[in-house]
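[1] Curious how this folds, go ahead:
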Amino acid sequence: MRVTAFSGVLVGAAMVAGAIGYPLLAERALITETVYITKSVTNAVVYIDEHGSPIYTSTIATLDPGIESTAVVPSVVVASSTAAVIEPALPGPVLPTPAFSLDVQPTSASLSHAAERPAEHTTAPASSQATSVAVVPSSSQAAFNSQPSSAPEQGKSSDSFPLGITYDTFKGSQGSIECKTPDEMAAEFEKMKEFGIVRIYGNDCGVIPVAVQQARKNNQKLMAGIYTPNQDIQDVVSALSDAVSRYNGGDWSIISLVSVENERVNARVVTVAKVHDIFDQVRNALSKVGYYGPIGPVETVPAIVNSPDLCDKSDMTLVNIHAFFDPNTKAEDAGTFVKSEVQRVKNACPNKRVVVTESGWPSQGTSHDKAEVSKSAQAAAIKSIRASFDHDLFLFNAFDSTWKSDDDSTFNAERWWGIL
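    Presented below is the predicted three-dimensional model:
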């Protein structure tokens, strides 16, 4: 969503980018009892690290000998073989649902970019027949985080995300931004239970561990994000990896999608070439910790239509669409407008699944032409959008963002997009 400039009092906060603390990285003792069973399978694939230590075995995705697989990790060669596979009786450490606790303490440094956005199994061969081996990057959490049975399912083109909603971690008034506390975030996630997936924009205010705990509790998924270039890629990836490991048993399926930036090309902060570079960095960092699901940049319709090469590397085309900014669209026609814009994006990026990552209507601000602002207009717009989309769309936003600044260019509506 288009963003507005902040007053000078926030400059100090912006200067501490990268200083976000991650108390969630504190180590805890973990005692795991593993029970093994033995069975015979065919077409086994053994995954090892660079030291030759086995990590897990997969028998799901098989190809002809000599064909490179793209199922889980690169350079997986599968040969027809029979092997005795020793694997845990369960797919991984299954943790009981923890008593809910929020052991994160966000710092004021979490405000660093607020002014800029609105928005696996081991094996033992039983015969001399060849068992194919795949080398994967080692990680301190590799055996814990790997989920070979679910990784190939991440990002399947036939999937669709349930209707989602976006979430903002800040509170306060113009010129006075604060982080919501973990307890406040937990309470607001409770109010978002009806939505199958929640979009977060990074790890501002230490939201990642809270979001993972709450999403698990509410049987939801998450769209995670890295707000580059303001946020450090490795910092956010580490926070995601730790939260998934500690609070979801290392199962990455709770993360359905990851954005690598949000409207930065539209704002002329980065170039398309830079986005491609960021994409590669994020893909590499996420694959090292066990996430193989879809990722991509989030942009506006004009940015994508004018630069369709934005879609070249993206697993899906991710786009923010707000009917309110079209002066010829009434609130009750918002859904129709969004559908027409989705078609424009599909035309620009054919053969790519389109996911609308923001779409809503403000309840306050300045009306312009046919785009009127009121509580009733907002209700009509959301009703129209929901009538047109029941999947692959995130409503914007869960709650008002009172910390933002009013601006004529956004019709003084930046603070009032909350629908809950």
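
[2] use CA for all of it now, contacts and neighbours both
    Will do.

[3] Stretch 166-176 spans what distance, first to last residue?
    Counting by Cα to Cα, to the nearest Å, you get 22 Å between the two ends of stretch 166-176.

[4] can you pull out the helices in the stretch 301-420 of the chain?
    In the stretch 301-420 of the chain, helices defined by DSSP state H, counting those that start in this stretch lie at 301-306, 334-348, 375-388, listed in chain order.

[5] Make JSON lines out of these and add distance to V45.
    Conversion of the helices of the stretch 301-420 of the chain to JSON lines gives the following (distance: least, Cα to Cα, whole Å):
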{"stretch": "helix 301-306", "distance to V45": "40"}
{"stretch": "helix 334-348", "distance to V45": "37"}
{"stretch": "helix 375-388", "distance to V45": "44"}
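
[6] could those go into CSV alongside mean neighbour count and distance to Q214?
    CSV is the format used below for those (neighbours: other Cα atoms under 10 Å; distance: least, Cα to Cα, whole Å):
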stretch, mean neighbour count, distance to Q214
helix 301-306, 18, 32
helix 334-348, 19, 30
helix 375-388, 19, 24
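
[7] Go through these and name the closest to N397.
    Distances from N397 to each of the helices of the stretch 301-420 of the chain were compared by Cα to Cα, and the smallest falls on helix 375-388, at 10.8 Å.

[8] before we go on, could you also do this sequence so I can check it against the first one:
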Amino acid sequence: MSFAPYGRDANPDKGQATTDAQIRADIDAVAPYTRAVRTYASTGGLENVAHFAAEDGLKAMIGAWIDTDETRNKLEIANALDAARKNSNVTGIVVGNESILRAERTPEQLIDIIRKVKSQTNVPVTTGETWDVWLDHPELVSAVDFIAAHILPYWEGVPDDQVVDRSINIYERLRAAYPGKRIVIAEFGWPSAGYNRDAAIPGELEQAKIIRSFAARADALGIEYNLIEAFDAPWKSFEGSVGQYWGILDANRELKFPLAGPIVPATYSATAAIALLLGIAFSIPVFRFARLTLTQAVIMAAGANLVGAWIATVTDHWLTHYVVGGNKVTFIASLVLLVPLVVVMLYRVEELATIAFGRTPRRLLRATPTSLPARTPKVSIHIPAYKEPPEMLKQTLDSVARLNWPNFECLVIINNTPDPAFWEPIEAYCRELGDRFKFINLPKVAGFKAGALRVAMTHTAPDAEVIGVIDADYVVDANWLHDLVPAFEDPTVGIVQAPQDHRDANRSLMHEAMNTEYAGFFDIGMVQRNEHDAIVVHGTMCLMRRAAMVEAGDWSSDTICEDTDLGLSIVESGWKSLYTNTRYGWGLLPDDFASFKKQRHRWAYGGMQIIRKHWRRMLPNGGTRLNAAQRREFSIGWVSWLGSESVGALVAILSLAWVPFVLGFGIAVPQRILTLPILFCFGIYILHFIALYRLRVATTPVRMLGAAFAAMAVQFTVAKAVYDSFRYKDLAFARTAKGSWLAGAARAFPALPEAVIGGGLLLSAIALRMTNWHAVVEIDLFALALAIQSLPFLAAAVIGWLEGSALNAFAPWLAMRERALGLIPGRLAASQTILPEKIRP
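    All right, here's what the predicted structure looks like:
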């Protein structure tokens, strides 16, 4: 056996020497299974191996390592010769190991060294080289006393069932080429773990079958052979994924398989038991869900068991593999990053099961046509505005004036807008609309939008019981207050929220995609969160009980998402929130992709501010009136949005940074247990997105595809916002450009960082796939993971490109559709438009 007597935690490549005690113990460990040992060097303590081998009756083939260090080369040769003189059990000296294969010595140079050694000893002298080197260099054969051929079919990609036959055939080729020359198969083996190489698949069972079959054949044919190697070598992580696993014994000096009798495959019973127990533990919370259906429970429990199996597999890998050095850092970092993705995956499985197979929502507020109620509490509608186009704001005021509610006032609060062109027309228009409309101009107010709304509260009519907030670009339905204000007759209700919608989706394909992306949040996520009284309050189409606002501390400027912050504070105080998915208001979409990204950055950055402010209140003893379901929904909601997006972007960037090491230095790609979760989570995301959009959002498949692009396109933006929240304590409130007078102006490409990262990921995936000469499964999986990780970045680049393209307009697509329909025999070109129906003027 090849013999490297180093402890499990030793690393001879860093100059660590072995000890006499280690050598003696390791000789004792292999003595029952072998007749001889082979070393590869004669320094660092290895010069004493022959002595200790003799004590246990073992022969020794001594190695002298030859490389470019001439000083060490001389010492290696001197020590090997000395060991041969002192120990009669030395059967040969092997000068150099694959020195020609590694191009560290030419055949002529190595022959010269071999001849010098032969002149100083009576022990047979040779060198170790792969079998093809011996066939290519007959002059080397003439210089040595015997051929020490390395036959390692794994590196040739040979399937395990052909390994023994191929190895014997190679031996016969050497015999035919050099008749009469003694031939020793100086290296033969098979790894018990690691990546495949073409059709060669490592494995414990494969190693056992190959080694036992080869030994039986070689003994029957009288072939001398040396197995590589005696022990697993944990430090050999540089020899690809299999370098650590060639041992007949593991690093703890335990035999990895029986040398005789039945070969029993590993049952993994302990891993299966852990997986089962974890699956049961993760499934128990499923049965705490109210109104649970059988199918819903089965799907959620299946997801929980899948996660349990993955954790058990990762644990088994950690315990049964040699995760050392840089691999350990990569492994642990990958797990840390994967945990949020797995949590999000479970949440999406739960949401998918609940919506597809659960019961119909019961808390959803659905208005029924009725006459005005007997009591009509006063509503104060607040419209904050900052540098808003006056004509747009006038449309909002006109819609408020048409409200079917007798008892309301409307406060227009212009803040930090010194240009009279923005506010003078609005001031005059409020006078035209009558006493119900109050105009407030705040030339200089602190606290952004929240500061303006705080001032508005001081100007609110004393008898106003409900505060309504709408953005300056919203046109509201006449029945908004008529349908929703009666919900406040329940004295425990503090918030009634209606969804956002938009009236300008037909501006372009990009705007249509953005609008459909928004709809998914309001028709899917908000409806489900409402079932647990845990909706996210957003600053338009929102009605709040004045008393609840006062109790919660009014509008705060500690975050730039003051609406969500206040809504959460109200719910924490014990007030109920209600949600309707009926549209009562239609605003304007962001003018361009840059504005869309700016808005999402503000929401995500504000979300991180809210987490810092409220996270302690999410704890069971957080001092609020939140119940367990509410705490869970808010916490997982944050992880699902901010955590998954930021971790997903970070994993993508780290994966991209790892590619040069794989391509340039041949460093192993991540294990499949680390890449498969990425692929699986992506599959769940696709299934979740398609199924829930089809079930809950009134849209078409094409619009749904656009929504997917829009959702993916802001992943990097959300991740950047999370990162910025750690860098900057308080970023300024950034207004989203809507209805801008400069909407048609030329703009810089809005997705350059995403295009660079996405292009890098996609090109890396292609490069890995094209250079995967040996069809390593892990490399293909890693390449596929890179390609999938590129999609959000490329989606942003596509939308950024589309925005400046003529294809962003509907007209070219309509024309192509008309032409395509015109080519169909007997069918007139369709005249109907594919433009979205304009729901409200």
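
[9] out of the helices of the stretch 301-420 of the first structure, which comes closest to S40 of the first structure?
    If you check each of the helices of the stretch 301-420 of the first structure against S40 of the first structure by Cα to Cα, helix 334-348 wins as the nearest, at 46.3 Å.

[10] quick one, that closest one and helix 375-388 angle?
    Here the directions of helix 334-348 of the first structure and helix 375-388 differ by 50 degrees (axes from the mean of the first three to the mean of the last three Cα atoms, to 10 degrees).

[11] so where in the second structure does helix 334-348 of the first structure end up aligned?
    Applying TM-score structural alignment, one finds that helix 334-348 of the first structure aligns to the residue range 163-177 of the second structure.

[12] Measure the mean distance from that stretch to the first structure post-superposition.
    Between stretch 163-177 of the second structure and the aligned residues of the first structure, the post-superposition mean distance stands at 1.9 Å (mean Cα distance after the TM-score superposition for the first structure).

[13] can you pull out the helices in the first structure?
    Using DSSP state H, the helices of the first structure run over residues 11-14, 142-145, 182-191, 207-217, 233-247, 272-289, 301-306, 334-348, 375-388.

[14] Kindly report the same for the stretch 451-600 of the second structure.
    When assigned using DSSP H, counting those that start in this stretch, the helices of the stretch 451-600 of the second structure occupy the ranges 480-484, 509-520, 526-530, 546-552, 562-572, 593-614.

[15] counting contacts, what elements does the fifth one pack onto?
    Where contact means 3 or more Cα pairs under 8 Å, 6 or more residues apart in numbering; DSSP states H and E, helix 562-572 of the second structure is packed against strand 493-497, helix 546-552.

[16] Read off where stretch 787-804 of the second structure ends up in the first structure.
    Residues of the first structure offer no counterpart to stretch 787-804 of the second structure, counting by TM-score structural alignment.

[17] swap in stretch 604-613 of the second structure?
    Residues of the first structure aligning with stretch 604-613 of the second structure are absent, taking TM-score structural alignment as the criterion.

[18] sorry, back to before: name the stretch among the helices and strands packed on helix 562-572 of the second structure that sits most buried.
    The highest mean neighbour count among those, using mean count of other Cα atoms under 10 Å, belongs to strand 493-497: a mean of 24.

[19] corresponding residues in the first structure for that strand?
    Following TM-score structural alignment, the aligned partner range for strand 493-497 of the second structure in the first structure is empty.

[20] helices or strands up against that strand?
    Judged by 3+ Cα pairs under 8 Å, 6+ apart, strand 493-497 of the second structure is in contact with strand 542-545, helix 562-572, strand 576-579.

[21] what's the last one aligned against in the first structure?
    Residues of the first structure aligning with strand 576-579 of the second structure are absent, taking TM-score structural alignment as the criterion.

[22] Does anything pack onto that strand? Which helices or strands?
    The criterion is 3+ Cα pairs under 8 Å, 6+ apart, and the helices and strands that strand 576-579 of the second structure contacts are strand 493-497, helix 526-530.

[23] In JSON lines, list the ones you listed along with distance to A513 of the second structure.
    Written out in JSON lines, the entries for those read as follows (distance: least, Cα to Cα, whole Å):
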{"stretch": "strand 493-497", "distance to A513 of the second structure": "24"}
{"stretch": "helix 526-530", "distance to A513 of the second structure": "19"}
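
[24] Those: which one's closest to F682 of the second structure?
    Within those, the stretch nearest F682 of the second structure is helix 526-530; the backing value is 21.7 Å (Cα to Cα).

[25] how far is the closest one from where the chain is centred?
    Relative to the chain's own centre, helix 526-530 of the second structure is displaced by 26 Å; criterion: Cα atoms, centre = their mean, to the nearest Å.

[26] Can you name every helix or strand that it contacts?
    With contacts taken as 3+ Cα pairs under 8 Å, 6+ apart, helix 526-530 of the second structure sits against strand 576-579.

[27] So which bit of the second structure is stretch 215-226 of the first structure matched to?
    Using TM-score structural alignment, the residues of the second structure aligned to stretch 215-226 of the first structure are 53-64.

[28] hang on, the earlier thing: nearest to N327 of the second structure, of the helices and strands packed on strand 493-497 of the second structure?
    Among those, helix 562-572 comes nearest to N327 of the second structure, with 42.4 Å by Cα to Cα.

[29] How about residues contacting stretch 171-190 of the second structure?
    Contacts of stretch 171-190 of the second structure from elsewhere in the structure, counted by Cα atoms under 8 Å, 6 or more residues apart in numbering, are 2, 128, 131, 135, 145-154, 202, 206-207, 210-211, 223-229, 246.

[30] Please repeat the previous calculation with a cut-off of 6 Å.
    Around stretch 171-190 of the second structure, the neighbours that count as contacts under Cα atoms under 6 Å, 6 or more residues apart in numbering are 146-152, 207, 224-228.
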